[in-house]
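**Student:** Any chance you could fold what I've pasted below:
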Amino acid sequence: MNSTLALLVIAAVIATASAFGVHTPVSGVSNGSGMTMRARECDLLGKKPNRQARVVTFSHKRNKKVQHVNLQTRKYFSDELGRSVKLRLSTKGLKTVEKYGGVDAAAKKFGLDLKKF
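**Tutor:** A predicted model of the protein is given here:
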């Protein structure tokens, strides 16, 4: 008897939440287009946004701010894979690829599997 009452209460809560436009999170489900969101992160170096930054105003108030990574999308041809690879790299990552003479050498140095891209 208690379990049926609990189920009715849960069903009422879900119905009320959906009536007011509240979305309940469901894990493992992507959006309707089949695409998944990627983090703002450099594929090669792993640079992430700095969330500890502050802005100091004229009145010396301190406000939090996010310093994002300068990400650039580039296509490189991988000789090992025999195809093009599309990467989201920071500008430092672009310099690193140039330094090592290609995307294959840079990926080998930093342990990046290019088959995923």
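**Student:** CA atoms for contacts and neighbours, from now on please.
**Tutor:** Will do.
**Student:** Closest to the centroid, which residue in this structure?
**Tutor:** Averaging the C-alpha coordinates of the chain gives a centre point, and the residue nearest to it by C-alpha atoms, centre = their mean is A39 (0.9 Å).
**Student:** That one and L7: what is the separation?
**Tutor:** With the distance defined as C-alpha to C-alpha, to the nearest Å, A39 ends up 37 Å from L7.
**Student:** Was I right to think L87 contacts F77?
**Tutor:** No. With contact defined as C-alpha atoms under 8 Å, L87 does not count as touching F77 (10.8 Å).
**Student:** Which one of the two is surrounded by more residues?
**Tutor:** The residue with the greater number of neighbours, taking L87 and F77 and applying other C-alpha atoms under 10 Å, is L87; the counts read 18 against 14.
**Student:** Doesn't the more buried one belong to a strand?
**Tutor:** Yes. Assignment of L87 by DSSP: H, G, I helix; E, B strand; the rest coil places it within a strand.
**Student:** List the contacts of it.
**Tutor:** By C-alpha atoms under 8 Å, 6 or more residues apart in numbering, the contact set of L87 is D43, T73, R74, K75, Y76, F117.
**Student:** Please generate a structure for the following sequence too, so the two can be compared:
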Amino acid sequence: MSRYCDVTGAGPGFGNNVPWSKKKTRRRWNVNLQTKRYFLPGEGRHVRLRVSTKGIKIIDRDGIEAVVQRLRKEGKKV
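**Tutor:** Predicted coordinates:
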């Protein structure tokens, strides 16, 4: 399972670790993903989403119905 947010599409960032000696090694910054279960009142069922903390705030702001509708419009299965 890849580390991408279902709502925002945010993925890991890549870069270098640079210590005091300036010897660079590759590293990655993972997204803060949470597995959340939301209830869809229009369909009478729950959906499970892997969302970042920013995605949780977007769902709180817009509502789960609007977010699921947007995901389906993009062609994602929910």
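**Student:** What TM-score do the two superposed chains give?
**Tutor:** The TM-score (TM-score structural alignment, normalised by the length of structure 2) is 0.84; 75 aligned residues with a C-alpha RMSD of 1.6 Å.
**Student:** SS state for G15 of structure 2?
**Tutor:** With three-state DSSP as the basis, G15 of structure 2 sits in strand.
**Student:** how deep is it tucked in, by neighbour count?
**Tutor:** G15 of structure 2 is surrounded by 11 other residues when neighbours are defined as other C-alpha under 10 Å.
**Student:** which one in structure 2 is aligned with the residue nearest to the centre of structure 1?
**Tutor:** Across the two structures, A39 of structure 1 finds its equivalent in S2 of structure 2, going by TM-score structural alignment.
**Student:** how near is that match to K24 of structure 2?
**Tutor:** S2 of structure 2 is 26 Å from K24 of structure 2, by C-alpha to C-alpha.
**Student:** same check, this time on K73 of structure 2
**Tutor:** Using C-alpha to C-alpha, we find K73 of structure 2 at a distance of 42 Å from K24 of structure 2.
**Student:** do A10 of structure 2 as well
**Tutor:** From A10 of structure 2 over to K24 of structure 2 (counting by C-alpha to C-alpha), the distance is 25 Å.
**Student:** The two: which has the busier surroundings?
**Tutor:** Neighbours were counted for A10 of structure 2 and for K24 using other C-alpha under 10 Å; A10 has more, 18 against 12.
**Student:** which residues touch the more buried one?
**Tutor:** Listed by C-alpha under 8 Å, 6+ apart, the contact partners of A10 of structure 2 are Y4, V31, S52.
**Student:** Most neighbours among those, which one?
**Tutor:** Of all the contacts of A10 of structure 2, the highest neighbour tally under other C-alpha under 10 Å goes to S52, namely 24 neighbours.
**Student:** Kindly state which residue of structure 1 is aligned to it.
**Tutor:** Pairing criterion TM-score structural alignment: the partner of S52 of structure 2 within structure 1 is identified as S90.
**Student:** Hmm, R74 and its match touching each other?
**Tutor:** No. Counting by C-alpha under 8 Å, S90 of structure 1 stays clear of R74, with 10.2 Å between them.
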